[in-house]
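Novice: coordinates only, sequence not included:
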């Protein structure tokens, strides 16, 4: 197959990566990553201590140039989970920024410090592997149903997804992306770093998300913003008083949200203040990206768009207009590392991947995700009810700041709807009756929450997703 990063061979002085005050041109990145690729060639697998730094990006690019599968490690991973990942993936070395402290679990591995200045920019990078099925990355799942599994992502999937997104987002070398996403995950690493590099564009990583950082970068040349709903919620809350932020967002070419559904309420607030709509896309570790709203398509809050070029999507076991999303295409992973049983169970007999996500389809193919089969599909009183629909209705209530909806066992209904609410004013929260009536009026009576529980905050993971399994007795 063709190289993942053709721009690295141009010795271009154009900026490729910027992390805070540290930056590399394409010529400098080619030299640094090429030199490191020569050191790790033939290493089997390498772990990457995936801090939000220039060194992480250089380390991953070097591994891809060398044809060595990279295993990104979340620096916040607990001791037991990290030990499992290391046993399962068996890396021979760990790439890290010089001076970065590493946990004892990594002591047995050869440490290789990533020095972005190393190498000569005049030396061409090594030839990339031409085997499309060659493993590029092994990214570990969140482990919500057991120990994390390593999804083996081939070069074919990385290139296929990024090229499909380039088509639907009109992504070009002129684009400059800003984001603050973690680099141990598909969204931040593959889309947010490898995506711009494959296009020959630039990425500016904030290190830590801030509304001020977003406004600054979008006001000084950045054209695209990638974020998760938590980030866009903070942006939406700031727009009423921050005119510079509104102006910066209005000038952006593309605003993309992913990793979880962006509430319709925040869609509306951002569009009203900036005139810009946020595009949503849908993917997961095992499939990379499946769908997206096209940049030239109709913005439709509450949907994740249509299947990407080359991706086939169907709803299985459909009833009441809702079914499980199943996909197939060049974007799929090769399988779970060391888990042929789990790999086989993840696919249907005719080769479709079972996502576990429930959705409905609009008449023109737009996908509306209800949520995970285990935590977001509530079966109450004979109805299939999507938690996301109720969450969006509750977020339209002025007394609700954040909300999560789950189901829990009920002797009469099968499951009752439970709303976990962070009130806008903790001293004067809305009553349960008021919120139930609001939902009944907005949607229908059978979708109203039967129980309302107030919280100070909602539990979230590193990607900003609400961890519903931590909310007491969820329905999963």
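Specialist: Perfect, thanks for sending it. What you see is a predicted model; the values in this text were computed from it and never measured.
Novice: C-alpha from now on. contacts and neighbour counts both.
Specialist: Fine.
Novice: surely residue 280 is in a strand?
Specialist: Yes: under DSSP: H, G, I helix; E, B strand; the rest coil, residue 280 falls within a strand.
Novice: quick one: neighbours of it, just the number.
Specialist: By the criterion of other C-alpha atoms under 10 Å, residue 280 has 28 neighbours.
Novice: that one against residue 305, yeah?
Specialist: Yes: if you go by C-alpha atoms under 8 Å, residue 280 and residue 305 touch, sitting 7.1 Å apart.
Novice: list residues touching both of the two?
Specialist: Counting by C-alpha atoms under 8 Å, 6 or more residues apart in numbering, the shared contacts of residue 280 and residue 305 are 292, 293.
Novice: once you drop chain neighbours, what's closest to residue 20?
Specialist: Computed as C-alpha to C-alpha, 6 or more residues apart in numbering, the closest residue to residue 20 that is not its neighbour in sequence is residue 206, at 6.2 Å.
Novice: one more to weigh against that first structure:
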């Protein structure tokens, strides 16, 4: 099959050390990087002043801001910040989701050396999640906070924790706040050029909060060097980014490193255009995504597996959209979880039907602390689930266990130096050689050929032992069970630590179950439905006939009636489950799962 897009071939140096650890690094040299994000803005404002950089929906069309226009607004906002006495010690809390004004404020703050702290909008809009917002405010102590709409965010803005913080809103409404338009007026009394000159590669551009899926969220100071080097690494891996300006129509949230650093900065670094998709891959908002794609399609497509699965279904039903989506596409890139193979194959088939060739379909691996890309599958992959090899300039340290499953540690110029105001967690995050301890696990596709790449194999902390002493690789097992239980299950938790058998606590896809005619009745926090339980039993039994060994046999299940709670910490802003929180908060349901006489429990 013919595939489009240039890529840098894998060329990995593997060093086996006497202590059993393995070092991996690319043999390719890392290209030079700019010092500051503002350097990119100057380059493209001069080279392509009229090209669209940022756009968002406005009525039936788009509000489009060019590189030249963005630079002018960034300098004006930067002057307003400086006139307020703001600097490296006065961060700006951004409480709203993606938007042009959000982007302008973030770039302006970085331009003059003021860190921004974007947080999930759910922290402000969900009443029960305000505790998370208070935690962030207490940690970073912002001087200014931004929201898009003063009335919409009014409840959060009334928090005592924001009492002395200047609030800025694009649409003030009835709230007594500073209008964003005031920042755009600038201030001639300050020297913006001098402030920009003082920004260095070591200046903190943003503080990103970790997801909190395995512990409480931590602040990750992200320097200009981390962001700029990572874009050089990505463009080295995917040289077509430098050949023509990329275009994306993207919903991924900027409070997360995937959307806010990887994608946003990829457009800025390469003179691309970012059209903000105000839809999401959820019921009621995905229709907006399809409307946006009917107006504009990109050269790159980024999404999570759920989003690609929904998009595949929509493209199958719309010949015109399918043609427009693929005709100029260089890259399909998924992250956050493994892309189901049937979705991968569906996109390959469609691409061949539309244009006779397949764009580069790939993924990478990294964390908030790695800015984010540390490994990438930059060659065409034979299937989904491969995260590739170290990007240029990164050294990966692998610590194999008896099964050659490797704990992953990393070192490089895109890796953070430590957590914000947390020396204890910083010390625990690095080993004696200065490698960042990620907590993730990987395996080689081919033990004898590191150029084949690696496959993500879950979190070390999620694994557990059964009473028999058998290790259970929970993350990989979860992916398999989600596939087996689709579309009945929206998410699930693998159980069994120190027990005789593996079980699964299922968060159901209630809308799908209702459509299928299942009659759900709650009994003490669990759903009891003979028809649904029978279907789950059938699928578990079918799977049991295909596998061998207690380490992968799931023999019991329970369907939870209450969805995961963000206020209680069971679900992160990214939509990931905090497994520990779920198991602790639902301890009684966990005990019921191992009661063979409980009518809500499915056993095989």
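Specialist: The structure has been received and is ready for your questions. Predicted model only: the values in this text are computed from it and were never measured.
Novice: quick revisit: trace the residue nearest to residue 20 of structure 1 over to structure 2, please.
Specialist: Residue correspondence to structure 2 (TM-score structural alignment): residue 206 of structure 1 is matched to residue 277.
Novice: go on, residue 139 of structure 1?
Specialist: Matched by TM-score structural alignment, residue 139 of structure 1 corresponds to residue 208 in structure 2.
Novice: pretty sure its match is in a helix, no?
Specialist: No: under three-state DSSP, residue 208 of structure 2 sits outside any helix and is assigned strand.
Novice: check contacts around it.
Specialist: 117, 118, 119, 219, 220, 221, 222, 255, 256, 257, 368.
Novice: just these: which are in helices?
Specialist: residue 257 (DSSP state H).
Novice: any idea which of the contacts of residue 208 of structure 2 is closest to residue 535 of structure 2?
Specialist: Among the contacts of residue 208 of structure 2, residue 256 lies closest to residue 535 of structure 2 (C-alpha to C-alpha), at 36.8 Å.
Novice: which residue packs closest to that closest one, ignoring adjacent ones?
Specialist: Nearest non-adjacent residue to residue 256 of structure 2, counting by C-alpha to C-alpha, 6+ apart: residue 208, 7.2 Å away.
Novice: give the contact list for the residue nearest to residue 20 of structure 1.
Specialist: If you count contacts by C-alpha under 8 Å, 6+ apart, residue 206 of structure 1 has them with 19, 20, 178, 179, 180, 213.
Novice: ok, how many other residues are close to the fourth one?
Specialist: Read it as residue 179 of structure 1. 25.
Novice: which residue in structure 2 aligns with it?
Specialist: Using TM-score structural alignment, residue 179 of structure 1 pairs with residue 250 in structure 2.
Novice: repeat that for the first one.
Specialist: Taking TM-score structural alignment for the superposition, residue 19 of structure 1 sits opposite residue 56 in structure 2.
Novice: wait, a strand at that match?
Specialist: Yes: applying three-state DSSP, one finds residue 56 of structure 2 inside a strand.
Novice: buried subset of the contacts of residue 206 of structure 1?
Specialist: Neighbour-count burial (16 or more other C-alpha atoms under 10 Å) applied to the contacts of residue 206 of structure 1 gives 19, 178, 179, 180, 213.
Novice: now render those as JSON lines, adding distance to residue 392 of structure 1 and secondary structure.
Specialist: Below are those laid out as JSON lines (distance: C-alpha to C-alpha, whole Å; DSSP: H, G, I helix; E, B strand; the rest coil):
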{"residue": "19", "distance to residue 392 of structure 1": "35", "secondary structure": "strand"}
{"residue": "178", "distance to residue 392 of structure 1": "27", "secondary structure": "strand"}
{"residue": "179", "distance to residue 392 of structure 1": "25", "secondary structure": "strand"}
{"residue": "180", "distance to residue 392 of structure 1": "25", "secondary structure": "coil"}
{"residue": "213", "distance to residue 392 of structure 1": "28", "secondary structure": "helix"}
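Novice: which of those residues sits closest to residue 433 of structure 1?
Specialist: Ranked by distance to residue 433 of structure 1 (C-alpha to C-alpha), these are led by residue 180 at 39.2 Å.
Novice: which residues touch that closest one?
Specialist: Per C-alpha under 8 Å, 6+ apart, neighbours of residue 180 of structure 1: 188, 205, 206, 207, 208, 209, 226, 227.
Novice: residue 67 of structure 1 matches what in structure 2?
Specialist: Per TM-score structural alignment, residue 67 of structure 1 is aligned with residue 113.
Novice: what's the burial count for its match?
Specialist: Using other C-alpha under 10 Å, residue 113 of structure 2 has 29 other residues around it.
Novice: ok, residue 246 of structure 1 next?
Specialist: 23.
Novice: on the three-state scheme, it is what?
Specialist: With three-state DSSP as the basis, residue 246 of structure 1 sits in helix.
Novice: what about the equivalent of it over in structure 2, distance to residue 361 of structure 2?
Specialist: Under the alignment (TM-score structural alignment), residue 246 of structure 1 maps onto residue 322 of structure 2. Separation of residue 322 of structure 2 from residue 361 of structure 2 (C-alpha to C-alpha, to the nearest Å): 17 Å.
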